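Peer 1: curious how this folds, go ahead:
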Amino acid sequence: MTQLISQLPADFAVLETFVAKWALGTSKQRHQQRLQSTSAELQAFYDAILPEMRKLLAALDEYALGTLPEELHKLYWLSLSFAEIAPHIELYKGSVGVPYAFEEKRFMYETGDVVNV
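Peer 2: Below you'll find the model as predicted:
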């Protein structure tokens, strides 16, 4: 039997199932994950994390910029993934892309900047 080791503080156990998919350390990874996900996956993540956001941000806000302990990095990355997908739920009716815009897959990342290819 495989034992699951928690990757988040106990107060955020409800978000544990989203760590593998959404606790991503770079904006490029988060952006790509959004594009590779379905609308239903975006909605499920949004619905799970939204009720926890006040508590989550309060936990992160206890630390000065640059001093966040390693054990909270995945929680921080989940908050950034929430910021990545929230407009797609709240403004774009769950669309994984931006409606009426250039297809995002036409852009690539280079040293953190987005450039047209």
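
Peer 1: can we go C-alpha only for contacts and neighbour counts from here?
Peer 2: Fine.

Peer 1: which helix or strand contains the residue nearest in space to the middle of the chain?
Peer 2: With distances taken as C-alpha atoms, centre = their mean, the residue of the chain nearest its centroid is residue 81 (1.4 Å). According to DSSP states H and E, residue 81 maps onto helix 73-90.

Peer 1: helix or strand right after that helix?
Peer 2: Following helix 73-90 in sequence order, the next helix or strand is strand 107-110 (DSSP H and E).

Peer 1: need the contact partners of that next one.
Peer 2: 28, 114-117 (C-alpha atoms under 8 Å, 6 or more residues apart in numbering).

Peer 1: mind listing which of those residues are in helices?
Peer 2: Among the contacts of strand 107-110, the members found in helices (DSSP state H) are residue 28.

Peer 1: specify which member of the contacts of strand 107-110 is nearest to residue 94.
Peer 2: Closest approach to residue 94 among the contacts of strand 107-110 (C-alpha to C-alpha): residue 28, at 19.9 Å.

Peer 1: another sequence for comparison is provided below:
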Amino acid sequence: MSEFKLPEAFADLTDAAAHWAKPTEYQRSTLRWNASKEDFAVLYNTIMPRLDAILSYMESLPVKPVQEEDRNLYWLACAFAEASPHHELYEGSAQVPHSFVAERFVAAHGDVS
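Peer 2: Next comes the predicted model:
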């Protein structure tokens, strides 16, 4: 296991979080653009069975202060939400079918967490 921190109840997701839980949309997008069909399947099959527990846990947290391990879990949930369509709908493709090349999209807020 890596040094990446998650709440103890989600320690089994640490390796997935260390790879996917990035603080900015751009960083998570860059991972998606370079992910393989297998990468999407592993993320999906790791997080989907725990998704209800993750969302219930997140819902129970106070807005502030945000603990590092809770913030990391949030970023993992964001990564899952952004990547799961690639597994569910796009047959594991890193590109969205019938769309422009995703790398052309530049978020107006830049690389801000």
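
Peer 1: what TM-score do we get after superposing?
Peer 2: Put the two chains on top of each other and the TM-score (TM-score structural alignment, normalised by the length of structure 2) is 0.85; 111 aligned residues with a C-alpha RMSD of 2.1 Å.

Peer 1: quick revisit: turn the contacts of strand 107-110 of structure 1 into a markdown table, including neighbour count and distance to residue 13 of structure 1.
Peer 2: Shown next, in a markdown table, are the contacts of strand 107-110 of structure 1 (neighbours: other C-alpha atoms under 10 Å; distance: C-alpha to C-alpha, whole Å):
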| residue | neighbour count | distance to residue 13 of structure 1 |
| --- | --- | --- |
| 28 | 17 | 26 |
| 114 | 12 | 34 |
| 115 | 11 | 38 |
| 116 | 9 | 40 |
| 117 | 8 | 41 |
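
Peer 1: format the contacts of strand 107-110 of structure 1 as JSON lines; extra columns: distance to residue 7 of structure 1.
Peer 2: Putting the contacts of strand 107-110 of structure 1 into JSON lines (distance: C-alpha to C-alpha, whole Å) gives the following:
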{"residue": "28", "distance to residue 7 of structure 1": "22"}
{"residue": "114", "distance to residue 7 of structure 1": "31"}
{"residue": "115", "distance to residue 7 of structure 1": "34"}
{"residue": "116", "distance to residue 7 of structure 1": "36"}
{"residue": "117", "distance to residue 7 of structure 1": "37"}
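
Peer 1: isn't residue 15 of structure 2 up against residue 1?
Peer 2: Yes - proximity of residue 15 of structure 2 to residue 1 meets the contact threshold set by C-alpha atoms under 8 Å, at 6.3 Å.

Peer 1: those two: who's more crowded?
Peer 2: The residue with more neighbours, out of residue 15 of structure 2 and residue 1, is residue 15; 15 against 9, by other C-alpha atoms under 10 Å.

Peer 1: list the contacts for that one?
Peer 2: Each residue near residue 15 of structure 2 by C-alpha under 8 Å, 6+ apart is listed here: 1-2, 4.
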